[in-house]
Structure formats: C-alpha cells, structure tokens
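Q: Quick one, what's the 3D model for this:
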Amino acid sequence: MTVSSKAEQALRDAMERLLSGKPNRTDGALTKNNLWREAGVSRATMNRATSALAEWDSRVDESPTTALDRQRREELSEVRGKLRNSRQECRKLQDQVDAAATVIAALLAENAAFRDQLAKRSAVVIPLDRAHAIRE
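A: Sure thing, here's the model as predicted:
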C-alpha cells in the first residue's frame, strides 16, 4: 500500500521545518515521532512512506542540528560530571565543618567548666610564711 502524494508532501514539508529548526507542532527534536506529528499524518502513514523515511534517515544523520545536539549532549554529560564532583566535594567539606563544629562545642564546654572551677575558687590569697618559702 502506498501513501498519497499529499501525505508524502506533508512529510517532506515537515522534514524541512524540523531540519531547519522551525517546527509548527512539535518541540523540534529530530525524531520520527515528531516527523509524523509535524506532518499531521498518522504514524502508520509515515511508516508506509518508505522513500520519505529513507530521506529522513539520511538527512538526519548528516544534519548540522544532529551534530549540534550531539555536542550539546557531550557538554551536558561533562557538566553533569563536574556537578557530581562538586557535590562530592561539598559533602566532604560539610563533613569537615561538622567535625570542626563538634570539636568547637567540646572546647567551649571544657572552657565553661574551667571558668566555673575558677569562679568557685577562693579569691583570697593566703601568703606563705617566708620561713617555709626559703629553703636552707
């Protein structure tokens, strides 16, 4: 079963719009799903239009948009890797901050205990007898 020339032309027009980056009905991704939607035909009609599909496959493979998409995916992958590394570094630094906060809290408690101990001591200085202080 063949497709009508009208459907074939709709597919080719949709192909041109998608490849030029000016879609009317889709998000512009170069997929067969977007091709039949952009053309306003059924998926089955698109699948019967073998010559249009062959042209689609060859043009998508050599499309600069596809190369740009590939480059963007690679950049996105690289950025995601950097983000993952940054998050690991952030967790590591947060662990160090938490450990430092624990040490600081312990030192503050110890300091407070020493201050209490110092406050409870007698403030009166008792002089030692000079005779005991000098050894003969």
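Q: Going by C-alpha atoms from here, please, whenever you check contacts or count neighbours.
A: Will do.
Q: center of the protein - which residue?
A: Central residue of the chain (Cα atoms, centre = their mean): Arg80, 4.9 Å from the mean position.
Q: In terms of helices and strands, where is that one?
A: Following DSSP states H and E, one finds Arg80 within helix 64-120.
Q: And the contacts of the helix or strand just after that helix?
A: Following helix 64-120 in sequence order, the next helix or strand is helix 130-133 (DSSP H and E). By Cα atoms under 8 Å, 6 or more residues apart in numbering, no residue outside helix 130-133 reaches it.
Q: I'd like the structure of this one too, to check against the first:
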Amino acid sequence: MTTPTTADRVSEAAAKALRDAMERLLAGRPTCTDGRLIKENLYREAKVSRATMNRAHSILAEWDRRTAATDARTPGEARRDDELQQLKRELKQLKHERTELQHRLDGAVSVIAALHHDNTALRQELHTQTGTVVAIGPQRSG
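A: As a prediction, the model looks like this:
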C-alpha cells in the first residue's frame, strides 16, 4: 500500500506534521526544539528528515512568508525585545530626571554654603560687639 502524497512530493502525514510544527513554532509552543524560527527547527519539530522538508516546496514557501512577517523572532523573543525597548525608554527618562535633580541639588548646596558663610559672619560680628545691654521693663501705662 502506498502513502498518498501531496503536490510537494511528500506524504500527507509529512505535510501535516510540517504544517503542525510550523503552527507550534510560530505560536511559540515548540515541543522538541528551542523555538527559534529556523528551518532546522521546522523539520526537527515535525520529526521528519531535512530531505522530506526540502521536497515540501509550498510548505517552505509558506514558512518563508510567515517567518519574514515576524522578523524570524519567536513570540517570546518579540516580547523580550518589546520589554527591552520599554526598559530603555524608562532608563532614558530616569537619567533625565536624575540629571534635573542633580542640578537642583547643586543649586541648594550653593545656597546653603552662602547661608552658612553669612551665619558665621553674623556670629563673629555678634561676639566682637561691645555695648550695654538694656533690659526692657514692663510697659508703663500712661
């Protein structure tokens, strides 16, 4: 008994295995590979030989078309890359905020130093003054 074949010269079972493997890989749910969107993973995931995969021209054309649309990234890789871009944006914003706070801190340091200098000068002036202290008594009613 011969196995029915598709127009690609592969058996219906091999074509189904390749299509099922393609769907698992593209969905990010591999069962026996690392999930990268490469042809080696396609035939290994389908558990067929490379030669069998190479005879399935229409399936390979579909694979090429669908992986090109994903930039050959798995859904996990796409999520990772999106998260990385978000983290880079947040880091840039935090660096900007840190720089602004550093400028404000530097300004506060200058003001504090000036106030300290003035305070020291006033204390010295207070100690060098000689004079009579006059007590102010209760108010007279008059």
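Q: separation between Gln71 of the first structure and Lys32 of the first structure?
A: 21 Å (Cα to Cα, to the nearest Å).
Q: In terms of neighbours, single out the busier of these two.
A: The neighbour comparison of Gln71 of the first structure against Lys32 (other Cα atoms under 10 Å) goes to Lys32, with 16 against 12.
Q: any idea what that one aligns with in the second structure?
A: In the second structure, the residue matched to Lys32 of the first structure (TM-score structural alignment) is Lys39.
Q: where's that match relative to Met22 of the second structure, distance?
A: To Met22 of the second structure, Lys39 of the second structure is 10 Å away according to Cα to Cα.
Q: got it, and Gln93 of the second structure?
A: As defined by Cα to Cα, Gln93 of the second structure lies at a distance of 40 Å from Met22 of the second structure.
Q: show me what contacts the match of Lys32 of the first structure?
A: Contacts of Lys39 of the second structure (Cα under 8 Å, 6+ apart): none.
Q: Check Arg19 of the second structure too.
A: Arg19 of the second structure neighbours (Cα under 8 Å, 6+ apart): Ile59.
Q: check which helix or strand covers the residue nearest to Ser42 of the first structure when sequence neighbours are not counted.
A: Take Ser42 of the first structure and drop its neighbours on the chain: the residue closest to it by Cα to Cα, 6 or more residues apart in numbering is Trp36, 6.2 Å away. Using DSSP H and E, the element containing Trp36 of the first structure is helix 32-39.
Q: And that helix against the second structure, how far off on average?
A: Superposing on the second structure places helix 32-39 of the first structure at an average distance of 3.7 Å from its equivalents, by mean Cα distance after the TM-score superposition for the first structure.
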